[in-house]
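**Student:** 3D, please:
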Amino acid sequence: MSALDPDRDEARERARRRLEARRARMRGQDRSPRPNGALAGASALARAAAAAVGRLGPKGLAAAGGALIVALVLIVALVVRGCSGSPESVSAPAPEGEQPVEPTVEPEPEPADEAALAVILGDELAASLVQASEAGGDAAWIAAHPEAFAVDGEAVQRKLLKLAAEEPLAVPFVRSFPDRYPADAAEPCDAPAQGEVPRLYQWDVRWGSTVYSSTAFALTGCCPTSLSMVYQGLTGKGDLSPYDMGQRAREGGYETEYDGTDQTFLVAEAPSLGLSCEQIAVDADALRTALEAGKVVICNVGPGDFTEGGHFFVITGLDDEGRLAINDPYSAERSDRAWDVDQVISQTMGLYAYSAA
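**Tutor:** As a prediction, the model looks like this:
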């Protein structure tokens, strides 16, 4: 049959292919590009026009000329529209002068020097600092560069790394230490809130890298920082920062070498600050009496919960359960806790009760 009627066989083959393509599209398996609709329509019109000419023959060609011209105009219009008018076929030009943005590649963080940290801090503190470093940022840099903190010797190096391991709020200061120490001057304090004893830390980046008692104020400035808190809380003034109090101790001869501040500074300096200071008995009842009278107390403690050597901090009052509220200039963690009176008294070497003069 195909040998006798090739046109019919070809038509059937085209129909069969169209049927298979339609079935494939219905199954979602058609991956071949589809023909432009405008071009397909134009092609169909062309075929129709050619067939009409064939049927008319040479004699009817002149009469059909007008029809052919109209058909050609339609073909051109459809082709132009299909090629230039479809939003799918035209890509928007890139803005003039714009360069493609290269993706940012973050550098790989340096690994923590776990072996060196363990030697300096011991296994427990080293593990704490390494764990903090896993979040990246300042802690990661500190853990990777323990040698950067040995500028004042191994004792200072250990204290700085220990501070970073134990006090998350101090991490930015510790990270800045190699770049800032020794600083020539400090930045001022903000004005305190009315009626509140502010929390100030000796390792604040504003003054922690200045030099006091032969090394960083961050490590030796607990006494002047405590007195600055008391002064600001009782007077409402912010003009004397911890650094300023340290300068007063130095000028008065109360600064010691590698041992902070002589405790007599606390009593002797009070009148010049507009404060009244009384050294009270190291006794739980005496401490409660002073706090209930509205006084603010500086506590000097020896080795124990607060220090390995000696330390000063401020006792600001009693909570509803009779426990002590404190501002520890070296520890935000300890400042956030309430403390049993007897527990603190058992470590105390001196108590200094202040009020406004």
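**Student:** From now on I want contacts and neighbour counts done on CA atoms only, so please keep to that.
**Tutor:** Noted.
**Student:** what's the helix or strand for residue 317?
**Tutor:** Of the helices and strands defined by DSSP states H and E, residue 317 is found in strand 311-318.
**Student:** which helices and strands sit right next to the next helix or strand after that strand?
**Tutor:** Sequence order places strand 324-327 as the next helix or strand after strand 311-318, per DSSP H and E. Counting contacts by 3 or more CA pairs under 8 Å, 6 or more residues apart in numbering; DSSP states H and E, strand 324-327 packs against strand 311-318, helix 332-335, strand 338-339.
**Student:** Give me the helices and strands touching the longest helix seen in the chain, please.
**Tutor:** If you go by DSSP state H, the chain has its longest helix at helix 37-61. Where contact means 3+ CA pairs under 8 Å, 6+ apart, helix 37-61 is packed against helix 65-84.
**Student:** Next, the structure of the following sequence, for comparison with the previous one:
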Amino acid sequence: MEKNSDSHSDGKHSKLSFSLNFSFSTLRCFSSIFSKCVKKFDTSPFLCPGAISVSCTARSPPPNDLHFFSSCSFYRFSLWRLLCVNSSNMVKVGIIGGSGLEDPNILLNPTAISIDTPYGQPSDHLIQGTINGVECVLLARHGRKHDIMPGNVNYRANLWALYSLGVDVIIASTACGSLKEEVAPGHLLFPDSVFDRTNSRKATFFDGTFSGAPGVSHIQAHPTYNEKLRQVLISTAEKCKLVHHRTGFGVCIEGPRFSTKAESMVFKSWGASLVNMTMMPECILAKELGIPYATTALVTDYDCWKDEDQVTAASVMKVFAANVEKAKTLFIEAVAEIGKIDWSAEILQTKTAARQSIMISPDVEVEFLKVPKT
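**Tutor:** Model (predicted):
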């Protein structure tokens, strides 16, 4: 342990800065040290392997916003995620928002966290806080200035950043055009599948660029979204009396341009309900990490199959702005419902399926797909 001489007293608390260097396996041994002050030390699967150089600040008494961050750029964790009382019934929710849904005001005590990942920088700072007493991490998919086009979003870094902050489940929003008359602008739709038409995005963690993701993953893409989480969103929409559609699939195009009419007519003939630019590969990357994931489609316009409605960025954003309040209401209520549910079995199933999809010896441990021993 390396201790820095930075102690002082301001009449309210004393401050001590220090650094620790340890391996993941050593971390497990620390539980006995903390057993007198906490009931459980969370050695969750969200801790990453290898040596970690940790910098933290200790205060007495510890305030609610104290965080335990690694000075190593890959790994930063909430202290209360590591050292929390009765943590077995807690869930941490990741929220990936499109335009307008990056508002940190939906969180209580929001804290911005800058983080690097083995796959580069995420779209923006992650905002950590609580909603209805449930720990949440908010991430703006396109950045808070909406200056990252769909094909340039670093989806891998976004998902890895949420994972490294201990997120258990993820709910997302995405703006979509409608391919069906009955799916009108202003409606919500909860997709149950997606048709991928993208062609230039890095769509897997298992591409050999990071040793922590060994082998090749042939992840099952069906079901695309976690059904238990999807049903929570649907029941919440019903409770909030929001006009919505329970099923339907979207076609994810590369963008940033909108569809030609020929493309739109083909997509419609396939039976798709939506056309969109960000549904892929986000959902697949969440599956590779073993994190339950579901999205909410915010219908902004009819795609150009409908002659009388010309799609423009201005018209899309006008309707989307109106949808934002609906989505905020939905997510705030949904997070409260998610917090009432025990997700341990769902997470176990999701991580087990992800591990079994990797073409590598079963003796090889994939750290981020390990589950806590009960």
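**Student:** TM-score, when you put one on top of the other?
**Tutor:** With the length set by TM-score structural alignment, normalised by the length of the first structure, the two chains reach a TM-score of 0.26; 149 aligned residues with a CA RMSD of 6.6 Å.
**Student:** so which of the helices and strands packed on strand 324-327 of the first structure gets nearest residue 61 of the first structure?
**Tutor:** Closest approach to residue 61 of the first structure among those (CA to CA): helix 332-335, 101.2 Å.
**Student:** Using neighbour counts, pick out the buried residues of the closest one.
**Tutor:** Neighbour counts over helix 332-335 of the first structure (16 or more other CA atoms under 10 Å) mark 332, 334-335 as buried.
**Student:** between the residues you listed, which is closest to residue 354 of the first structure?
**Tutor:** residue 335 (19.5 Å).
**Student:** how close does the closest one sit to residue 6 of the first structure?
**Tutor:** According to CA to CA, to the nearest Å, residue 335 of the first structure stands 99 Å off from residue 6 of the first structure.
**Student:** what's the answer for residue 141 of the first structure, then?
**Tutor:** Counting by CA to CA - residue 141 of the first structure and residue 6 of the first structure are separated by 82 Å.
**Student:** Between the two, which has more neighbouring residues?
**Tutor:** residue 141 (16 against 11; other CA atoms under 10 Å).
**Student:** so which helix or strand takes in that one?
**Tutor:** Going by DSSP H and E, residue 141 of the first structure is part of helix 137-144.
**Student:** What residues of that helix count as buried?
**Tutor:** Residues of helix 137-144 of the first structure classed as buried by neighbour count (16+ other CA under 10 Å): 138-144.
**Student:** continuing past it, what's the next helix or strand?
**Tutor:** That would be, after helix 137-144 of the first structure and using DSSP H and E, helix 154-166.
**Student:** List the buried residues in that next one.
**Tutor:** 156-166.
**Student:** Can you pick out the most distant pair from the residues you listed?
**Tutor:** Spanning the widest gap among the buried residues of helix 154-166 of the first structure are 156 and 166, at 15.3 Å by CA to CA.
**Student:** What helix or strand is residue 266 of the first structure located in?
**Tutor:** Using DSSP H and E, residue 266 of the first structure falls in helix 264-268.
**Student:** after that helix, next one along is what?
**Tutor:** strand 275-280.
**Student:** Can you name every helix or strand that that following strand contacts?
**Tutor:** helix 264-268, strand 348-356.
**Student:** Return the most buried member of the ones you listed.
**Tutor:** Per-stretch averages of neighbours, counted by mean count of other CA atoms under 10 Å, single out strand 348-356 among these, with a mean of 21.
**Student:** helices or strands up against that strand?
**Tutor:** helix 222-235, strand 275-280, strand 296-301.
**Student:** after whichever helix in the second structure runs longest comes which helix or strand?
**Tutor:** Secondary structure of the second structure read by DSSP H shows that its longest helix is helix 313-338. Scanning forward in sequence from helix 313-338 of the second structure by DSSP H and E, the next helix or strand is helix 344-356.
**Student:** one step back: out of the helices and strands packed on strand 324-327 of the first structure, which gets nearest to residue 47 of the first structure?
**Tutor:** Closest among these, using CA to CA: helix 332-335, at 88.1 Å.
**Student:** Take the buried residues of helix 154-166 of the first structure and write them to a markdown table, including distance to residue 288 of the first structure.
**Tutor:** What follows is the buried residues of helix 154-166 of the first structure, written out as a markdown table (distance: CA to CA, whole Å):
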| residue | distance to residue 288 of the first structure |
| --- | --- |
| 156 | 36 |
| 157 | 38 |
| 158 | 36 |
| 159 | 33 |
| 160 | 35 |
| 161 | 36 |
| 162 | 33 |
| 163 | 31 |
| 164 | 34 |
| 165 | 34 |
| 166 | 30 |
